[in-house]
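A.B. asks: I need the structure of the sequence given here:
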Amino acid sequence: MSTTPYTERELGSRSRDYFAAHAQVLSIAAFFLGCCVFFSLGSANFLTASNALNVLRQLAPILVVGIAMTFVITTGGIDLSVGSMAALTNALVAILIQHGVPWPVAVVATLLLGAAIGWLQGWISASQAIPSFIVTLAAMTTLRGIALYSTKGFSVAIDPGTGFDFIGTGTLFGIPVPALIAVVASVAGYIYLNRGRYGRRVVAVGSNAEAARRAGMPTLRIKASVFLLTGLASAVAGLILASRLGSGSSNAAVGFELDVIAAVVLGGTSLMGGRATIVGTILGSLTIAVIGNGLILMHISPFFTQIITGVIILGAIWLNTRVFGHYKLAKK
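C.D. replies: Purely as a prediction, here's the structure:
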């Protein structure tokens, strides 16, 4: 009887295995640090405490929605309506406060509306087998249109004495409140995705929905629930923007959905579903916020800012998916 000869594990293979398993997150971390070094050399104000706090405030809406979008993309779906949802809730909370509704009541009503619209989109997509791209594309134009109709195209001012401004401009222990909200969302997203049964089901549905259904998982309900998360998160983003700017506007968060999706994909979450990383989404959001902030500090023309940002993001995603993806395959 033949036996398989014993061979010891190759020295150093553990570190290579770790790098292969975390190549995409490590690559975006390295890219983020590279951006910080570059912009710190290009502007003396980049590494100041005041600018760091400014970056955290700018980062919060993208990160909050990015955490929720990670769940959606993990199931193989996508939500293009998050920018319009943020604009609608942004305008709605301003209108409610202007009409004398106490701001805590207006906030709760806005959050419930965002969650309900998100769930409705998810239910339509899942139960009617309509691609989420189509459903949320229709919602993107519809919600923006409702926001425009509600405000008649004008900004709706919010009285700064109501206390609502604390959400967007306040601080706790020297940290901006929006940043604290983003931290809470990130911690909750990490725990649910990596430690909870719900997160395992989301990954299973994204990997193979039919296999998950045969295993007894409520796939339709799971697919619908992740859109509830993006609806709720978009409402939070809309509230932060309204509070920070002191007004509600139907023109808020234009192009916001592209930044959010870019942050999630840049972090290593697969657009095909089944693979996700909350840590990567955090790093992706930080990278996008730092790029936007750094280009402004370097006095680069705003006409070129979006072009440069797009090229940088495309290059980073190419490096993430092609170079490091090939590295992982070579090590298998």
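
A.B. asks: make it CA atoms for all contacts and neighbour counts henceforth
C.D. replies: Fine.

A.B. asks: what distance separates the start and the end of stretch 160-171?
C.D. replies: Stretch 160-171 stretches 16 Å from its first residue to its last (Cα to Cα, to the nearest Å).

A.B. asks: residues contacting the residue nearest in space to the middle of the chain?
C.D. replies: The chain has residue 66 as the residue nearest its centroid, 0.9 Å off, counting by Cα atoms, centre = their mean. Residue 66 is in contact with 260, 261, 263, 264, 281, 285, counting by Cα atoms under 8 Å, 6 or more residues apart in numbering.

A.B. asks: part of a helix, is the second one?
C.D. replies: Yes. Residue 261 forms part of a helix when assessed by DSSP: H, G, I helix; E, B strand; the rest coil.

A.B. asks: and for it, the neighbour number?
C.D. replies: By other Cα atoms under 10 Å, the residues close to residue 261 number 26.

A.B. asks: so it is in contact with residue 69, correct?
C.D. replies: Yes. Here residue 261 reaches residue 69: they are 7.2 Å apart, a contact under Cα atoms under 8 Å.

A.B. asks: tell me the SS of the residue nearest to the centre of the chain?
C.D. replies: helix.

A.B. asks: residue 210: neighbour count?
C.D. replies: Residues near residue 210, counting by other Cα under 10 Å, number 13.

A.B. asks: list the buried residues for stretch 113-130?
C.D. replies: Going by neighbour count (16 or more other Cα atoms under 10 Å), the buried part of stretch 113-130 is 113-123, 125-126.

A.B. asks: another for comparison:
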Amino acid sequence: MNTTIMLFLLQDGITNGAIYALLGLALVLVFAVTRVILIPQGEFVTYGALTYATLASGQVPGTARLAVAMGVVAFSLDLFMRRRSLRPALVGRSLAVNVLFPAAILALTLTLAGKQTPIAIDIALSLLIVGAIGLYLYRIAFAPIAHTSVLVLLISAVGCHLALQGIGLVFFGAEGQRGPPLSNAAFTIAPLRFTGQSIAVYAVTVILIVALWLLFSFTLYGKALRATAVNRLGARLVGIRTALSGQIAFLLAAVIGAISGILIVPITTLYYDTGFLIGLKGFVAAIIGGLVSYPLTAVAALLVGGVESFSSFYASNFKEVIVFALIIPVLLLRSLTTPAVDEEED
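C.D. replies: The predicted model follows:
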């Protein structure tokens, strides 16, 4: 290996690591707030990417209709859970959030279908659609069992992953898709060539990390999320709505996953099940970060991207095995250094 090849591999590793960092941060956020290991994070990546590619081709993505269907189910669940204390204000708010909001997104999508819309509008619609799916996914699948054990939540997450993956096959088919790049600009520095898409990956990753830091440090909702992550029972005692915190966490995770997919789909062809493998690599980074540390997760994601890049050069047939094997020494070390404790009860 010469210096030029090493620089190419480092560049590729940093680009992949930036994507894994976003997914790892989303997984840490959701687990800290809700105790859910978000296995469907990869489906958010796939849905965001393929929804964007479908909109760019002038068609209506099935995910827009899925958001409406899930919203109706969430609204019905709200009415059932609050049937003994229904008030017009509560019904109106639930109707607006769960039914009118996704219906407006679907109407806008149908209106713009077949027209040459700017890339920015396609991106915004994709984020709205996938964000709504993430919001309703928590309300339907996780909010009713929020106080159960982590194992039950994990089983529910696996079931959601299988369901969303199957629905993705129905909506997008078995063939892969690519989306238009965010920018066609390109420039060269020494032997390295940087495209507008790769620069967008770096820039968006940095912007989102800074935005999350600002959210958690200086906003009321961010502080509520932090309080819920530290102690759910204590957060409820001081008046924080932990259910709302869970919805916000899932909404942020869905949007981050969709952004990751939009950044990836112009670079490589994505299929309905591609996101699962990408999400697992973000999960490796989150595990190395202990599912609690955002900075360590970001650093671990860059490590995962670098290991994957160099493994593809030296042992391409085993690169996935090498990447996933990174968590073995981490789990072994944590099992030896962390004392056994009973699961916290709410």
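
A.B. asks: returning to what we had before: reformat the contacts of residue 66 of the first structure as TSV; add distance to residue 169 of the first structure.
C.D. replies: Shown next, in TSV, are the contacts of residue 66 of the first structure (distance: Cα to Cα, whole Å):
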residue	distance to residue 169 of the first structure
260	22
261	26
263	24
264	26
281	24
285	20
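
A.B. asks: which of these are retained in the second structure?
C.D. replies: Shared with the second structure under both residues aligned by TM-score structural alignment, their matches' Cα atoms under 8 Å, the contacts from the contacts of residue 66 of the first structure are 260, 261, 263, 264, 281, 285.

A.B. asks: trace the fifth one over to the second structure, please.
C.D. replies: In this case it means residue 281 of the first structure. When the second structure is aligned by TM-score structural alignment, residue 281 of the first structure is paired with residue 297.

A.B. asks: what sits against that match?
C.D. replies: Contact analysis of residue 297 of the second structure by Cα under 8 Å, 6+ apart lists 21, 24, 25, 285, 286, 287, 288, 289, 290, 291.

A.B. asks: what helix or strand is it on?
C.D. replies: Residue 297 of the second structure belongs to helix 294-314 when assigned by DSSP states H and E.

A.B. asks: check which element follows that helix along the chain.
C.D. replies: Note on helix 294-314 of the second structure: by DSSP H and E, the next helix or strand toward the C-terminus is helix 319-324.

A.B. asks: among the buried residues of stretch 113-130 of the first structure, which are located in strands?
C.D. replies: Taking DSSP state E, every one of these sits outside strands.

A.B. asks: how about those residues in TSV, adding distance to residue 211 of the first structure?
C.D. replies: Shown next, in TSV, are these (distance: Cα to Cα, whole Å):
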residue	distance to residue 211 of the first structure
113	33
114	31
115	28
116	29
117	29
118	26
119	24
120	25
121	24
122	20
123	20
125	19
126	16
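
A.B. asks: separation between the match of residue 281 of the first structure and residue 135 of the second structure?
C.D. replies: 24 Å.

A.B. asks: equivalent analysis for residue 167 of the second structure, please.
C.D. replies: Distance from residue 167 of the second structure to residue 135 of the second structure, by Cα to Cα: 17 Å.

A.B. asks: and the helices in the stretch 1-150 of the second structure?
C.D. replies: Under the criterion DSSP state H, counting those that start in this stretch, helices of the stretch 1-150 of the second structure are mapped to 3-34, 41-56, 62-81, 88-95, 101-112, 119-137, 150-172.

A.B. asks: so residue 174 of the second structure lies in a helix, does it not?
C.D. replies: No. Secondary structure of residue 174 of the second structure (three-state DSSP): coil, not part of a helix.

A.B. asks: which residues touch residue 80 of the first structure?
C.D. replies: 133, 136, 137, 140, 257.

A.B. asks: let's see that with 10 Å instead.
C.D. replies: By Cα atoms under 10 Å, 6 or more residues apart in numbering, residue 80 of the first structure lies in contact with 69, 132-141, 255-258, 260-261.
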